[in-house]
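In: sequence unknown, structure follows:
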């Protein structure tokens, strides 16, 4: 009995802290914290985890970001807006936003995932960020989700004055301009635990050069490899 009396007040403080954190990042308290707890739950902790909410939040984020860019850069064509969008919704950027919001302190991870460093994994944090967006969209609708995303991303939308060109597109253009075949990308290694894999990709342009790089997924590794090869070719 004595143990129960000791633990119960502690439990109330933890829940209160979670509620206060949600209220702070969302602007008001949700009526049901259950979906948000699920949005912060990794598959190593429970079967009811963030994956379905992440699926929804990914689409909501894309819509909100596309609308925001369309408003902010009225004179840019579709191609430049797409490049901005692709940069702003990457897993790495979503993870960076999650860190700024203090998501790591509220993640629900299994022991092995914690030991493997999942609390600072771009893959995990990026997915959780999208899951939180999905949960808030379901709770409060598109207008509230829009306000949340715009507040969370802040001045990242204007961080680059000119729309960035994706390294893979730039490498493709270099190959065409130098009468070379299109770059070839090959996954040469995969390592790390399931929740935080590391891919190594080698990109090659025949008779010009090659470069390898690592990433948390194939797309990230391909992008890093293309950037590395461009640096060699233009160096």
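Out: Sure thing, it's come through. The model shown is predicted, which means the values in this text are computed figures rather than measured ones.

In: Every contact and neighbour count from this point should use C-alpha atoms.
Out: Fine.

In: any idea whether residue 196 is helix, strand or coil?
Out: Going by DSSP: H, G, I helix; E, B strand; the rest coil, the secondary structure assigned to residue 196 is coil.

In: close enough to count as contact, it and residue 124?
Out: Yes - Residue 196 is within contact range of residue 124, at 7.5 Å (criterion: C-alpha atoms under 8 Å).

In: the more surrounded of those two?
Out: residue 124 (24 against 19; other C-alpha atoms under 10 Å).

In: who are the neighbours in contact with that one?
Out: 42, 95, 118, 195, 196 (C-alpha atoms under 8 Å, 6 or more residues apart in numbering).

In: Quickly note the distance from it to residue 107.
Out: 9 Å (C-alpha to C-alpha, to the nearest Å).

In: Now do the shared contacts for these two.
Out: residue 42.

In: okay, and the common contacts of residue 196 and residue 124?
Out: Between them, residue 196 and residue 124 have residue 118 as joint contacts when contacts are counted by C-alpha under 8 Å, 6+ apart.

In: Geometrically speaking, which residue is the centre of the chain?
Out: residue 91 (2.5 Å; C-alpha atoms, centre = their mean).

In: Now that one: closest residue in space, sequence neighbours ignored.
Out: Nearest-residue entry for residue 91: residue 126, 4.8 Å, with adjacent residues in sequence omitted and distances by C-alpha to C-alpha, 6 or more residues apart in numbering.

In: then this one, side by side with the first:
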């Protein structure tokens, strides 16, 4: 599909998605790729399959999102220190927040999934929706440049800005501060188990503080599993 061409008739349902995004694609192939999960790519394996899915776009979108939101926070909170800005950024770009954005965009019905992934509820899976939010952002960036991507972030992430960060701390940061205040060494994290396919992994991680039993947490990424473990540890010691 060349730049400026319209999609085949089978993509007509994407009109509503474009309206929700507030962006009319000049080359809709960017959007189609952003919605293509690796499970729907047939006849290819490994890296050849991954480049036909949204994974490269998700990588790009993650970095575009980080830049735009960082700039947004820098301007919105001129008196905030680096630590507060970092906490607010983490809240706005985390997996759960991006998945909420994807739901607000209404992408679920348009995701291209393999039969098994679709049957197993992939359209509502937080990890997939979070990836899609970032890949769609990257698609807009490639289609129309940084101003269009910035407008998309303003449209969907700014409403979450005022409630993000607040006084809540990242569980890992809170646990580290808890340990330090009591004279314990910094907590360490150990991978207990990794399961699931490459496109939908599941991690179980243990957090350890000397003198305490280890506590485990699980998530769709190592970072999320570490946060879950830290939160579970704090809940246990504060019970």
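Out: The structure has been received and is ready for your questions. All values derive from a computational prediction rather than experimental measurement.

In: got a list of what the residue nearest to residue 91 of structure 1 touches?
Out: Residues in contact with residue 126 of structure 1, defined by C-alpha under 8 Å, 6+ apart, are 91, 92, 93, 94, 95, 96, 98.

In: Please repeat the previous calculation with a cut-off of 10 Å.
Out: Taking C-alpha atoms under 10 Å, 6 or more residues apart in numbering as the definition of contact, the neighbours of residue 126 of structure 1 are 54, 58, 89-99.

In: And it, what's its match in structure 2?
Out: Residue mapping for residue 126 of structure 1 onto structure 2 gives residue 130, with TM-score structural alignment as the criterion.

In: re earlier: state the pair within the contacts of residue 126 of structure 1 that is farthest apart.
Out: Using C-alpha to C-alpha, the contacts of residue 126 of structure 1 span at most 17.6 Å, a distance reached by 58 and 99.

In: Could you pull out the strands in structure 1 for me?
Out: With DSSP state E applied, structure 1 shows strands at 184-191, 198-205, 209-215, listed in chain order.

In: Helices of structure 1, start to end?
Out: Residue ranges of the helices in structure 1, as given by DSSP state H, are 2-26, 34-39, 51-72, 78-88, 91-101, 111-115, 122-140, 142-153, 167-177, 218-234.

In: Counterpart of residue 116 of structure 2 over in structure 1?
Out: Alignment of residue 116 of structure 2 against structure 1 is given by TM-score structural alignment, with residue 112 as its counterpart.

In: Please disregard the earlier target; I meant residue 87 of structure 2.
Out: In structure 1, the position corresponding to residue 87 of structure 2 is occupied by residue 83, as judged by TM-score structural alignment.

In: I'd say that match and residue 163 touch.
Out: Yes - with contact taken as C-alpha atoms under 10 Å, residue 83 of structure 1 and residue 163 are classed as touching, separated by 6.3 Å.

In: Give me the number of neighbouring residues for residue 106 of structure 1.
Out: Under the criterion other C-alpha under 10 Å, the count of neighbours that residue 106 of structure 1 has is 15.

In: Contacts only, for it.
Out: When contacts are counted by C-alpha under 10 Å, 6+ apart, residue 106 of structure 1 is found next to 14, 17, 18, 21, 37, 40, 41, 119.

In: Filter those down to the ones also in contact in structure 2.
Out: Among the contacts of residue 106 of structure 1, the ones whose aligned partners also stay in contact in structure 2 (both residues aligned by TM-score structural alignment, their matches' C-alpha atoms under 10 Å) are 17, 18, 21, 37, 40, 41, 119.

In: Turn those into JSON lines, including neighbour count and distance to residue 3 of structure 1.
Out: As requested, these are exported to JSON lines (neighbours: other C-alpha atoms under 10 Å; distance: C-alpha to C-alpha, whole Å):
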{"residue": "17", "neighbour count": "13", "distance to residue 3 of structure 1": "22"}
{"residue": "18", "neighbour count": "17", "distance to residue 3 of structure 1": "23"}
{"residue": "21", "neighbour count": "18", "distance to residue 3 of structure 1": "28"}
{"residue": "37", "neighbour count": "18", "distance to residue 3 of structure 1": "26"}
{"residue": "40", "neighbour count": "25", "distance to residue 3 of structure 1": "28"}
{"residue": "41", "neighbour count": "24", "distance to residue 3 of structure 1": "27"}
{"residue": "119", "neighbour count": "21", "distance to residue 3 of structure 1": "30"}
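
In: Please identify which of these is nearest to residue 231 of structure 1.
Out: residue 119 (32.2 Å).

In: Return the residues in contact with the residue nearest to the centre of structure 1.
Out: By C-alpha under 10 Å, 6+ apart, the contact set of residue 91 of structure 1 is 97, 121-127, 129-130, 216-217, 220.

In: Check residue 113 of structure 2 too.
Out: Residue 113 of structure 2 is in contact with 35, 36, 37, 38, 39, 40, 41, 119, 121, 122, 123, counting by C-alpha under 10 Å, 6+ apart.

In: Tell me the residue in structure 1 aligned with the fourth one.
Out: The equivalent of residue 38 of structure 2 in structure 1 is residue 43 (alignment by TM-score structural alignment).

In: ok, now how distant is its match from residue 112 of structure 1?
Out: From residue 43 of structure 1 across to residue 112 of structure 1, the span is 11 Å (C-alpha to C-alpha).
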